Structure formats: structure tokens, C-alpha cells
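Peer 1: coordinates only, sequence not included:
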């Protein structure tokens, strides 16, 4: 058990060193653009979340990651809608659900960096980046250049200029449908529209092309929170639906365990089970058994036996006996493979062996003649024995 505690101590020390390095290491800023209402990173939406709850403090605020169709499926009264996203392209059913609620008297504030699809076609409005248009592309090379926004609505007393870095505020709104009473609410320093209001039925759509104004970095910069707050004030004092689906998606766990992880009781049971298993492995699952001896496999002594017998015959010098055994082995091979009788090694046997074996006729006749000669002699010379062995091996291998 002392050895176990030693390894646990080493592991704990390594974990503590790793944690210390992570705590003491300089933190890198997360520059992702999320607009997420819980993110405190520069381009998160934590400050916007605070601003929204301040302005609609007496109203119900529903925050989720559902589509417009799902949001309005159970809503039949006019409500406010807030969407902040890098791009926005809802489907036909979603556009119908949103416009239907707006027509009844609802309001929708859409702050999106690009707009395309069904809603863009219906409203006759495009959002483009003027950095890539002729006459304006020089601005993209100057990363320190600043722009300002101001409200152009005559009904607003706010005439201040709100300064922003131009590199993050290059989108503008273009109106292609003259049939709608589109009113410009705010413009940039080049006179381009960045916020417009569009009446629709009894309600109104507020469209903003610079969603970065709602991020932590710019709401908390100087007086810029006033520009974001004034833009929000175009929404009347009513209940608010705020969906982050169009920037973040569902934000659901993709694992098959998502049902367990999204249910508090099951999630706690799952984590407790994992912790119990880890503790069991750590303290109780030590492998305890005696060392298994290594048993060497039985050696194959067949070759050693054959070599020993061969040495005995060779040392004894009985070449005739060795030749007879070679002949016996060869004749057995002929009987079992070619189905020939080896009782008489005459010419008929020789011709039959030539036909069935397909061996060269001269080699077969020479081998049969050597066998006959050895069988007729009482003694066999060493060179004759070697010749017999060579001919048999040639016959078997050819």
C-alpha cells in the first residue's frame, strides 16, 4: 500500500504543477465574436444583457436558442424581438412567423452584419460592406482609421457622434424597394445608413447593420453605451423575445448523453457514478496475483533425431543399408503419388512412371537403372550412394 501512496503523491504533484502553470501563465484574450449574453470576452454580449434588463426591467425577457418559427409558435400577442448576429438568413416559415407578429403590432430589432434570403427579398433591403466598393476600398488598409455614428431621426434630440474603429463597422444598409416607407434612423460619417426603421402592418422592424456596437468592447467604451441604448429604445415597452440561434445555433451537447446532461437529477447521478468508479479504481482495483512462471515450449527434436541417426549410419559405413532405405522411401513415394506397382522395376514400370510423372524420360530411366543396379549388388560405393540420393532428390523436386 505504501507504493500506491507514492504513485498517488507523484500524480497529485504533477496535477498541482499543471494547475499552477495555468494560473500563473499570462492570460490570452478570447477574440471570438459570439454576442453570447453570458460571455464577458471583448466581443461577447454580457454588457448587452445588462443593458437589455435595465431597459425592460418590468417586462418578461425570454432568452433562448430557438428559431423564429419555434419562438412565435406559442406567441399570439404582439411582442418585441431582438436578434444580434453576424449574418441572418431565415427560412420562409420563419419570416412569415416574424412578419405576422410584427403586423399585429409587434416590433423586431435585427442587428445583423449581412442579410440575405427571403427576408431581404421581402423587404427589398441589402446589407453590404462598403470596404469592397469602388471609391471606399482605401479604408480597409488603414486599420487605425475611425468612423462615427449619429442619429438622423428628427424626433431624437441626440446629436452626439459616437466614435468606433472603422475596421469593425464597414456594413451599410441599401434600400432597393421604394414601396416601403423606410426611414433612416442613424448614419455613419460617410452619410451611409446603418440603422433604419421599416413600418409593417401595425408594427415596425428596426434594422441595424453593425452588430458589433452591442458587444462588450464597444458598449463599455466611453459614451458608446448611449448609442446602443438609444437603438434599443426603438423597441416599445413590451415583453421581449431574444434568440441567439442565428449566431450560436442550438448550443446543445452533441453527445448521445445530452438528455442526461440536460436533466439536473440525471446529470448529478452520472457525475457521482463516474466519481465512485474512479475512487474504486484508485483504492480497490489493484491487481493482486502471484507471478505466472514462464514455461518454455517443448522443443521440436525431430530434426536432431534424424541428424543423429544419419550420423550413426554414416559412421558405421553401411552404404548398402542407407541406399536400401532411400530406395524404399522413393518407391513408397511412387506408389502413393502415382499409384504404380513397384513389385517389378521393369521397362513397363519405367514407361508408366514416365507417363504419369511427366519427368524427363532420360532422368527416369537413369534413376530406375541405378536402383536396379544397387539392388543387384551386395555392396554400394559411397559415390554410387551419393549419385542415388542426388537422382532421387532431382526426381522429387523437378
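Peer 2: The structure has been received and is ready for your questions. Since the structure is predicted, the reported quantities are computational estimates derived from the model, not experimental observations. Numbering: from 1, shown residues only.

Peer 1: from here on, just use CA atoms for contacts and neighbour counts.
Peer 2: Fine.

Peer 1: how about residues contacting stretch 233-246?
Peer 2: By Cα atoms under 8 Å, 6 or more residues apart in numbering, the residues outside stretch 233-246 that reach it are 36, 55-56, 59-68, 71, 79-85, 87-88, 107-109, 206.

Peer 1: which ones among these are found in helices?
Peer 2: 55, 68, 71 (DSSP state H).

Peer 1: from these, which is closest to residue 393?
Peer 2: Nearest to residue 393 among the ones in helices among the contacts of stretch 233-246 is residue 68, at 89.1 Å by Cα to Cα.

Peer 1: ok, how many other residues are close to the residue lying closest to the closest one once chain neighbours are set aside?
Peer 2: Leaving aside its sequence neighbours, residue 68 sits nearest to residue 94 (Cα to Cα, 6 or more residues apart in numbering; 5.0 Å). Neighbours of residue 94 under the rule other Cα atoms under 10 Å: 20.

Peer 1: residue 94 is in what secondary structure piece?
Peer 2: helix 92-103 (DSSP states H and E).

Peer 1: list the buried residues in that helix.
Peer 2: By 16 or more other Cα atoms under 10 Å, the buried positions in helix 92-103 come out as 94, 95, 96, 97, 98, 99, 100, 101, 102, 103.

Peer 1: among the contacts of stretch 233-246, the buried ones, what's the PyMOL command?
Peer 2: Provided next is the PyMOL selection string for whichever of these are buried by 16+ other Cα under 10 Å:
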select buried, resi 36+56+61+65+66+67+68+71+79+80+81+82+83+84+85+87+88+107+108+109+206
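
Peer 1: let's bring in a second model and compare:
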């Protein structure tokens, strides 16, 4: 083993040892981002709710990853429930949701932000409830008065004000009794249930004892029927489309990937020496004209385009007569036949037959057979000899 490979081995062992030491000594960092992802087990993911959704809604949940607009463009459902959790809904999707609610469906939308245009059309105004570090959420129905939920980690502090008299307040925040955080809005034959604190459905709060009662109370307002959950809309953070997104999402695979790239870089650096370039062998150029002509001939033969071959052969023959024999080929009449007979010495009958075949090849509507092509080719070759 030469010194270069020994150096590679030493550097590789050192890098691996450093990475292993960093991996063993690192501490887990809790991700407190509000991702609202149904596959995330972080505090503010929806993994627990996703697992319990079927039980909560009596096994009548239909999940979809597409937008409400695309879903209702192809689906025609009888009155049903609509569930949307913390998503930015485009105006066309909102129109589809409102159309279904107007026809008798009910929609439960849990989000800390509502489109201003939608809020104005429904007659309420989004607002901030308080600036406290924690909010105690209460329900106004007397049978739910004992069920509350305390939001003590990054509360949104959002609510509703200036609601219509026909709307019903279903929930408030304890420190601000004038501001609602859960309202019921009548729209056509159905209702919209709007809740301004989506954190109530995250892993952190659902795993706290007693909080599940508050969530059950919120969902109890939905009728016992099929619920369409637009779960794909919960991914507010754009997902990387990189082919390496799985590798980079796992710590061990990510370290292995960087180690591989580092090893390749070191190999390139230490191996970048000037080397004798291989002298290429230059072969003599071959005359492939005959092969080309044969290929073209085979192509015409396979295609069976005998008419086009006759026309080209006739054109070549007449050009030769004009240039070498100095005979005008504009009119292929008796004068032309007589002059060609005098200059080539061929018989009148042979030239007359060849002329007839030339005219046939020049006629775009003539029916040409393979025998005609062979016969004309033979006659013209004999005349030019």
C-alpha cells in the first residue's frame, strides 16, 4: 500500500470518528414549529388527531389530499360534513365549500387566519383576543361548561368580533368574555362552525389528560354523517421536491451523505495529478459512397416507390443527354428520338420504347410497376453505353 492510500485511510478514520462523536453527544431538539402535519409527531403536528379522527367521527371520515375546488369538481355528494384544519384556502375552493353548505352540508373550519373577503361575506371580523402567554378556552353550552382547554404554548390569541345577530357564539376565552373564538354561522340550509385556535388538535394538547373532552365537544356540533376531511391542505410548509428529501430528512442518512461527498472531494483533490493523455487511434476515412447508394436503393425497394425511382432515373438520363449529347429535351417527340438515334447509334424502336417509359415516369398519375422500372433502367443504360 503506497503513502497516498495510507493518507486516505487516516483522513477517513478521523472524519468517521468525529461524526460518530458528534452523533453520540448531540441532544435531541424539540421542534416547536406549528406545522399541523398529519404525519408529524412533533408537539404541534396532527399525528395523534389523525389516528383518532375515525373514532371521533364514528368511522365516517373520507380523507382527501386535493383542494376543495378539485374535489367538488368531480364529486357530487349529498349533504355531508366538511373538515378543514389550518389551511390557506383559495377563493374558488371557498366558493365550492359555501355552495355545499348552502345546500345543507356543515363545515367545521379550525384556523387562526381567515380570508378577509370570506369574513366580510359571512358577516364577521377576525380579531385578536388577548396578548396573554396562555388562554383558557371555554364553551358557552351549559352541558359543556366543565370542559375547558388551556393553551399555554404559543397561543394564537385570535378570535371573532362584529358577528351578525343571527350567528351563535359557541366558545370564548376566559379572560376576554366579549370576544368569541368559536362561532356558528348559518348559511343557506347548512352551517359553518369556525374555531380560531387550531392548536387544540395538536399532539401536545391532545395528549394532556382532560383536553380530549373539549375537542369531543367541539366536534359534537357536526351531525352524525359522512365527513370529508381535506387533510392535504394542512401542509402549510412547502415540501421539498428534491430526490434527496428522504435522505436529508434523517440525521444518520444525512451524515452519511455528507461523508460520501466529503470522501469524493478528498479523492478528487489528492488524485488530481497530471497524467499522460491517451493518444487516440485515427482510422483512415472510408469511401462509403457505394454503401450509401446501396442503402438508398434498398430503402426505395423496401418502400416500393417505383414511380419516384423512375422519375429520378429519367431526370438523370435527360440531364446527361442535354449536357453530353447537346440535345434539347424539352419536347420528347419524334425529332428528339431521331437526334438521339443519330448520336448514340441505337435503334429507333429501342429509343422510342425508352422515351415512352421516360414519359410514364414523369407522369405523376401514371401507374408504375417494378417491371417498368427494371425495363427502363436497362434501356437507358444500353443507350448511354
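Peer 2: Sure, I can see it. If you're wondering where the values come from, they're calculated on a predicted model, not measured in any experiment.

Peer 1: once they're superposed, tell me the TM-score.
Peer 2: The TM-score (TM-score structural alignment, normalised by the length of the second structure) is 0.56; 255 aligned residues with a Cα RMSD of 3.6 Å.

Peer 1: ok so, going back, the residue nearest to residue 68 of the first structure contacts residue 66, correct?
Peer 2: No: under the criterion of Cα atoms under 8 Å, residue 94 of the first structure makes no contact with residue 66, lying 10.8 Å away.

Peer 1: between those two, what contacts are shared?
Peer 2: Residues touching both residue 94 of the first structure and residue 66 by Cα under 8 Å, 6+ apart: none at all.

Peer 1: where is the longest helix in the second structure?
Peer 2: helix 3-25.

Peer 1: measure how far that one is from the centre of its chain, please.
Peer 2: Chain-centre distance of helix 3-25 of the second structure: 40 Å, with Cα atoms, centre = their mean, to the nearest Å.

Peer 1: same thing with stretch 243-254 of the first structure?
Peer 2: That offset, for stretch 243-254 of the first structure, works out to 18 Å (Cα atoms, centre = their mean).

Peer 1: now stretch 158-174 of the second structure
Peer 2: Counting by Cα atoms, centre = their mean, stretch 158-174 of the second structure comes out at 41 Å from the chain centroid.

Peer 1: neighbouring contacts of that stretch?
Peer 2: 112-113, 123-130, 135-141, 178-186, 196-197.

Peer 1: which of those residues count as buried?
Peer 2: Among these, those buried by neighbour count (16+ other Cα under 10 Å) are 112-113, 123-130, 135, 137-139, 179-186, 196-197.

Peer 1: surely residue 28 of the second structure forms part of a strand?
Peer 2: No: Residue 28 of the second structure is assigned coil when assessed by DSSP: H, G, I helix; E, B strand; the rest coil, not a strand.

Peer 1: show the contacting residues for it.
Peer 2: Residue 28 of the second structure neighbours (Cα under 8 Å, 6+ apart): none.

Peer 1: equivalent analysis for residue 203 of the first structure, please.
Peer 2: Contacts of residue 203 of the first structure by Cα under 8 Å, 6+ apart are 102, 103, 104, 105, 106, 107.

Peer 1: let's see it at 10 Å
Peer 2: 78-80, 99-108 (Cα atoms under 10 Å, 6 or more residues apart in numbering).

Peer 1: element containing the nearest residue to it once chain neighbours are set aside, please.
Peer 2: Counting by Cα to Cα, 6+ apart, residue 105 is the residue found nearest to residue 203 of the first structure once chain neighbours are left out, at 4.0 Å. Using DSSP H and E, residue 105 of the first structure sits within no helix or strand.

Peer 1: gap between residue 105 of the first structure and residue 78 of the first structure?
Peer 2: 5 Å (Cα to Cα, to the nearest Å).

Peer 1: which residues are common contacts for the two?
Peer 2: In contact with both residue 105 of the first structure and residue 78: 202, 203, using Cα under 10 Å, 6+ apart.

Peer 1: now do the SS call for the residue positioned nearest the centre of the second structure.
Peer 2: In the second structure, the centroid-proximal residue (Cα atoms, centre = their mean) is residue 241; its distance is 9.0 Å. Of the three states, residue 241 of the second structure takes coil under three-state DSSP.

Peer 1: residues contacting it?
Peer 2: Residues near residue 241 of the second structure by Cα under 10 Å, 6+ apart: none.

Peer 1: and for residue 376 of the first structure?
Peer 2: Taking Cα under 10 Å, 6+ apart, one finds residue 370 in contact with residue 376 of the first structure.

Peer 1: how close does it sit to residue 353 of the first structure?
Peer 2: For residue 376 of the first structure, the distance to residue 353 of the first structure - Cα to Cα - is 21 Å.

Peer 1: what ranges do the strands span in the stretch 101-250 of the second structure?
Peer 2: 106-110, 125-128, 135-139, 149-151, 158-161, 168-173, 176-187, 190-195, 227-229 (DSSP state E, counting those that start in this stretch).

Peer 1: so where is the fifth one in the first structure?
Peer 2: This points to strand 158-161 of the second structure. Aligned by TM-score structural alignment, strand 158-161 of the second structure falls on residues 171-174 of the first structure.
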